[in-house]
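> Mind folding the following:
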Amino acid sequence: MADRDVAAGAPEFDDQFQQELADLLAWRRDVRHFRSDPLPDAALDDLLRLAALAPSVGNAQPWRFVRLRTPELRSVLAKHVDDEVEQAGARYGDDGRRALYRSLKLHGLREAPEILAVFSDESPDAGHGLGIQTMPEALRYSTVMAIHTLWLAARARGIGIGWVSIVDPAAMTELLAVPPDWHFIALLCVGYPEAPSAIPELERRGWQARHAWVAGLIER
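Got it, this is the predicted structure:
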């Protein structure tokens, strides 16, 4: 009875909800093709509020979101990523992979109505250092959890997110003039996708199919 008393008021997630959650996970996409129409008023605030429900080491909540709204800044950023994409493409040989790489659209920085840069605070006031004495990188893992929470919350509302990783972290820190103890984690494009697809784009384009889940399981 005591256990039931402790759990009083907790929601019950029935079979229908569990299936819908599985559908949400399966339909999460890394979006690169965005419509340019803006998000509804307060939509981004709502998503960030939900992202803040993510777990974090010591309850440190180290995620820091920077919203990029200045057209000039966004233009500089898009040019920076274009240059990084070009340099990254040089590593592929001439076996067809390079041509496929160059045909991919790797960011939506010019189309997405919202751009977020995400940093992890390496010395947050919250948390009192709990859980990071031997693994300080757990702060960064916590920030990634917040991004994933944001991603799922957005997808549930029909909003797409694209994670742009072909970017120089040092350049991001300098460009956005953030505190020196903030570590760059992600650049996110946020907006409505042009056309949701049942098959992820990289798989659809022949770059890489998803492995079966057992590929990541090792037993000792």
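> Going by C-alpha atoms from here, please, whenever you check contacts or count neighbours.
Noted.
> In this structure, mark out all the strands, start to finish.
Here the chain has its strands, by DSSP state E, at 63-68, 114-121, 160-164, 182-191.
> want to try a markdown table for those, with distance to E86 and mean neighbour count as columns?
Shown next, in a markdown table, are those (distance: least, Cα to Cα, whole Å; neighbours: other Cα atoms under 10 Å):
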| stretch | distance to E86 | mean neighbour count |
| --- | --- | --- |
| strand 63-68 | 23 | 18 |
| strand 114-121 | 21 | 22 |
| strand 160-164 | 14 | 24 |
| strand 182-191 | 18 | 23 |
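> closest one to A42 among these?
strand 114-121 (12.3 Å; Cα to Cα).
> Which elements pack onto that closest one?
Packing partners of strand 114-121 (3 or more Cα pairs under 8 Å, 6 or more residues apart in numbering; DSSP states H and E): strand 63-68, helix 138-156, strand 182-191.
> How many neighbouring residues does A52 have?
18 (other Cα atoms under 10 Å).
> Which residue, other than its chain neighbours, is closest to it?
A146 (6.4 Å; Cα to Cα, 6 or more residues apart in numbering).
> To check against the first, give me the structure of this:
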Amino acid sequence: MDDAFTGAERDALYKAIFSRRDVRGQFLPDPIPEDVLRRILLAAHHAPSVGFMQPWNFLVITDPAVKARIHADFATANEEAANQFDGERRDLYSRLKLEGIREAPVNLLVTCDRERAGPVVLGRTHMPTMDLYSCVCAVQNLWLAARAEGLGVGWVSILHESALKAILGVPERIVPIAYLCLGRVSHFESTPELAIKGWRQRLDLDDLIFRDRWDNRDSPPD
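Okay, here's the model as predicted:
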């Protein structure tokens, strides 16, 4: 059929998926060309959304002063987070670099407008959080497109939502979904950084698959 992927196109998609990384410390200062930024935002805008409500907005941040205020909130939140771990786990946490807010040339806040499609939305009548999940799909689209463009992306979740909204002037009804750092990088790690640093390892897929019922573990193929 005409819309079938060629073998090379299929392989390129899987390459983007398997080589995507959460980047923290490898950002270069090179600016992102506007046409490239536009392409990855367009990819995000073509994510699936329940009821085709398209609840996302994209707030692009390049002002160093704004980044500095966001980073100051991260520093406070990160110290609070470190105190929730004990012993060796806390020591390891304190050694991890968990953001690239000031180093990345572009920061991006992806948000969700939960009122965009009105009070009753196709597909949200029984699962009202589907608008939030739709925005996460937009984040994933953006992340894969960025990887294909040679850009690194880092998701910073160690922030106070109230401070984030105040600094960026986000309206009360709008929900922040993902604060992302974007930019060219010196390299992409071959393995997720948290695995390299010993925080967690990737789980075995066969342990996560069930068939027909939750208590019926799927058998891997021979």
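> still on that earlier bit, now render the helices and strands packed on strand 114-121 of the first structure as a markdown table, adding distance to L77 of the first structure.
Below are these laid out as a markdown table (distance: least, Cα to Cα, whole Å):
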| stretch | distance to L77 of the first structure |
| --- | --- |
| strand 63-68 | 10 |
| helix 138-156 | 20 |
| strand 182-191 | 10 |
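> A52 of the first structure: which of these is closest?
helix 138-156 (6.4 Å).
> in the second structure, what residues pair with the closest one?
Mapped onto the second structure using TM-score structural alignment, helix 138-156 of the first structure covers residues 130-148.
> Residues touching the matching stretch, excluding its own?
16-17, 19-20, 39-41, 43-50, 53-56, 110-112, 114, 123-124, 152-153, 177-178 (Cα atoms under 8 Å, 6 or more residues apart in numbering).
> what do you get for stretch 11-31 of the first structure?
Residues from elsewhere that reach stretch 11-31 of the first structure (Cα under 8 Å, 6+ apart): 108, 151-152, 155-156, 160-163, 189, 193, 198, 200.
> and with 10 Å instead?
By Cα atoms under 10 Å, 6 or more residues apart in numbering, the surrounding residues in contact with stretch 11-31 of the first structure are 105-108, 112, 148, 151-156, 158-164, 188-202.
> do stretch 32-43 of the first structure as well
48-49, 104-114, 154, 157, 159-164, 189-196, 201.
> Give me the mean deviation of stretch 72-79 of the first structure from the second structure.
When the second structure is overlaid, stretch 72-79 of the first structure sits 0.9 Å from its aligned residues on average, using mean Cα distance after the TM-score superposition for the first structure.
> once the structures are aligned, where does that stretch end up in the second structure?
Using TM-score structural alignment, stretch 72-79 of the first structure pairs with 65-72 in the second structure.
> Name the residues of that stretch that are buried.
Judged by neighbour count using 16 or more other Cα atoms under 10 Å, the buried positions of stretch 65-72 of the second structure are K67, R69, I70, H71.
> Assess the claim that G152 of the second structure and F188 are in contact.
Yes. When contacts are counted by Cα atoms under 10 Å, G152 of the second structure is listed as touching F188 (7.7 Å).
> Touching both of the two, which residues are there?
Common neighbours of G152 of the second structure and F188, counting by Cα under 10 Å, 6+ apart, are R20, R21, D22, V23, Q26.
> for the alignment partner in the second structure of E194 of the first structure, what are its contacts?
In the second structure, E194 of the first structure lines up with S186, judged by TM-score structural alignment. Neighbour list for S186 of the second structure: G25, Q26, F27, L28, L151, G152 [criterion: Cα under 10 Å, 6+ apart].
> which of those are also in contact in the first structure?
Retained in the first structure by both residues aligned by TM-score structural alignment, their matches' Cα atoms under 10 Å are the following of those: G25, F27, L28, G152.
> Quick check: the gap between the equivalent of A16 of the second structure over in the first structure and L188 of the first structure.
Residue correspondence to the first structure (TM-score structural alignment): A16 of the second structure is matched to L24. L24 of the first structure sits 19 Å away from L188 of the first structure, going by Cα to Cα, to the nearest Å.
> just A2 of the first structure next, same as before
Distance from A2 of the first structure to L188 of the first structure, by Cα to Cα: 45 Å.
> do A212 of the first structure as well
Counting by Cα to Cα - A212 of the first structure and L188 of the first structure are separated by 27 Å.
> what sits against L96 of the second structure?
So L96 of the second structure contacts R24, G25, E193, L194, K197, W199 (Cα under 10 Å, 6+ apart).
> Against A99 of the first structure, how distant is the residue mapped onto the last one from the first structure?
Aligned against the first structure by TM-score structural alignment, W199 of the second structure finds its counterpart in W207. Using Cα to Cα, we find W207 of the first structure at a distance of 11 Å from A99 of the first structure.
> F65 of the first structure too?
35 Å.
> pretty sure I115 of the first structure contacts C189?
Yes. If you go by Cα under 10 Å, I115 of the first structure and C189 touch, sitting 4.8 Å apart.
> Now do the shared contacts for those two.
G108, L109, I161, G162.
> Identify the residues contacting the first one.
The reference is to G108 of the first structure. Counting by Cα under 10 Å, 6+ apart, G108 of the first structure makes contact with 31-36, 78, 114-115, 161-164, 188-191.
> quick one: which of the shared contacts of G152 and F188 of the second structure is most hemmed in?
When neighbours are counted by other Cα under 10 Å, V23 leads those with 27 neighbours.
> which residues touch the match of stretch 72-79 of the first structure?
61, 64, 73-75, 77-78, 99-107, 159-160, 163-164, 167-168, 179.
> go again using 8 Å as the cut-off
For stretch 65-72 of the second structure, using Cα under 8 Å, 6+ apart, the contacting residues are I61, I101, R102, N107, L164, I167, L168.
> Buried by neighbour count, from the residues you listed: which ones?
I61, I101, R102, N107, L164.
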